[in-house]
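A.B. asks: Model the following, please.
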Amino acid sequence: MMHRKVLHEWFNTSKGQVLQQQEAAFLKRSVTVSCKQVIVQIGALGWENEFIDSSLYEQFYVMDDEQDSCYKNKLLRGTTIALPFKSESVDMVILPHLLEFDTNKHQVLREVERILKPEGKLTIISFNPWNIYINLQYMKRRARNTPWFPGLVSRTRIEDWLRLLNFEVELAAGFNFDATRINSGHAEGRGQELRVAAYGIKAIKRCYHLIPLTPVREYHAKFALAKFIDISIRQRQYDTDS
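C.D. replies: From the prediction side, this is the model:
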């Protein structure tokens, strides 16, 4: 697993601060569950107070094995391939820059699907693999004995993975260094996609239940139907004239 400490160092740079503001705004709008519901963030950022108030969300937890969150009393230790939560016990999961640093991406998403309740919310923040600057910054700050290139995944691929797990993607947005506004990720062309430094995805866990079809019983009429008597054309014409 790549070390996410590189992430904290980079967010302290000038461009990192610009991106942080946009991501914090996106995360703040994504937290739409009630204060009594359970929210789990997998992967500490260190600036959680920018998008959530821990005093309001008493059941907000951050799980990380390497770094600390702003709310140390909410910090949990655990592994991403076996999340320490019961099945269908969480209302919302946040994955901020986690998948690009984890070698078990599919297993992480399967575990997220397992712990989320039906209609539970999922928010993902990830770097854009097509952005040259992001790749150069990683190579510059990467730790020893880690791959030269980060394991970044495109937004469209993650959306495909989510659909296979019965998630419905509600919204996708792109963040860059040139503007403070959030751009719609679905409207990106190739030129704009290269300028996007990171993207956000909001999805909902859908649960579809199959209704078994029972064989139709053979119909038996309880009443005898009278036999239709064909009326001749001349007789029908007579009845009409009269």
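
A.B. asks: contacts, neighbours, all on C-alpha from now
C.D. replies: OK.

A.B. asks: Would you mind confirming that Arg114 makes contact with Val90?
C.D. replies: No. The pair Arg114 and Val90 does not pass the contact test of Cα atoms under 8 Å, sitting 9.3 Å apart.

A.B. asks: and this one, so I can compare the two:
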Amino acid sequence: MSEKSIIALDKWLHSPAGAYVRAWEQSCLDELTADIFGYNAVQIGVPQIDALAASRMPNKWQAATRTSTADELAICSGNQIGIALDFAELPFASQSLDLVVLPHVLEFAAEPHQVLREVERVLIPEGQVIICGFNPASLWGVRQGVGKITSSDYLPTAGEFISLPRLKDWLKLLNLGVSRSHFGCYAPPFRTTHWLDRFSLMESAGQKWWPYLGAVYMVHAIKRVKGMRLIGPVWNKKKAKSTQTVPATNRNERIK
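C.D. replies: The predicted structure follows:
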């Protein structure tokens, strides 16, 4: 992520719409991460959301870019163990992490494919990744498209928003199988808390009637390793051979 995109996203997350998104994502992340078990978890980017707050893993890290603002680094140090890194070159050993959370990282990264490749590398087999993103196929996405024409943007302009089908294709190429997808934030793209709150009833209606049109999505994927299967201990096979019954004809020969 560039310094320009970090500043733009940080400023937007402190707006009424940003607070609305953070509240929904925090609730959804708490529900998801509470049931994911392991030892090592990392949240990359957007420290304004404590994605690992409900995680019960013993080792948790909060990562920001080396170009992060002072406020972001302060938030990192206040939450989990804060580290500064390059998202495209993660300083973790291959197959060493159980969980990686990417809140709005791919859409603001210069090389989103490389970030995903690094995530796949550091995850253990059956390790899990959670990705948050803005949904282009939503009222907010339409508003952003109109804003680019009228020079009145609603979301940060530095981001390139990724549709869910496109993201699923990227994950599939890396053997990251999507387990679940969640959508939220169905209120129209208002700029004030007053109007966003007045349309809060659209949250339950959207989940029921137009579930794929939420302004934000969250994808939960699992790293699959091809050709990997569980087998029993070798001595079981040897034991099975040694305890085989002797055919009746052989028994008769021995009696003779």
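
A.B. asks: rewinding a little: have a look at Arg114 and Val90 of structure 1 and say which one is more surrounded.
C.D. replies: Val90 (22 against 19; other Cα atoms under 10 Å).

A.B. asks: For the more buried one, give me its contacts.
C.D. replies: Val90 of structure 1 is in contact with Gln37, Val38, Ile39, Val40, Ile115, Leu116, Lys117, Gly120, counting by Cα atoms under 8 Å, 6 or more residues apart in numbering.

A.B. asks: Take those and lay them out in CSV including secondary structure, distance to Glu159 of structure 1 and neighbour count.
C.D. replies: Putting the contacts of Val90 of structure 1 into CSV (DSSP: H, G, I helix; E, B strand; the rest coil; distance: Cα to Cα, whole Å; neighbours: other Cα atoms under 10 Å) gives the following:
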residue, secondary structure, distance to Glu159 of structure 1, neighbour count
Gln37, coil, 25, 14
Val38, coil, 24, 18
Ile39, strand, 21, 26
Val40, strand, 20, 23
Ile115, helix, 19, 21
Leu116, strand, 17, 25
Lys117, strand, 19, 19
Gly120, strand, 16, 22
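
A.B. asks: Among the residues you listed, which pair sits farthest apart?
C.D. replies: Within the contacts of Val90 of structure 1, Gln37 and Ile115 form the most distant pair, 13.4 Å apart (Cα to Cα).

A.B. asks: Would you map the strands across structure 1?
C.D. replies: For structure 1, strands defined by DSSP state E occupy the ranges 39-42, 60-63, 75-76, 90-96, 116-127, 167-175, 183-184, 198-205.

A.B. asks: would you turn those into TSV with distance to Val6 of structure 1?
C.D. replies: Below are these laid out as TSV (distance: least, Cα to Cα, whole Å):
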stretch	distance to Val6 of structure 1
strand 39-42	17
strand 60-63	18
strand 75-76	20
strand 90-96	14
strand 116-127	13
strand 167-175	19
strand 183-184	26
strand 198-205	16
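
A.B. asks: so which of the ones you listed gets nearest Arg4 of structure 1?
C.D. replies: Among these, if distance is taken as Cα to Cα, the winner is strand 90-96, at 10.7 Å.

A.B. asks: where's that closest one relative to the chain centroid, distance-wise?
C.D. replies: 8 Å (Cα atoms, centre = their mean, to the nearest Å).

A.B. asks: try stretch 48-59 of structure 1
C.D. replies: 20 Å.

A.B. asks: So which bits of that stretch are buried?
C.D. replies: Across stretch 48-59 of structure 1, burial judged by 16 or more other Cα atoms under 10 Å covers Glu48, Phe51, Ile52, Ser54, Tyr57.
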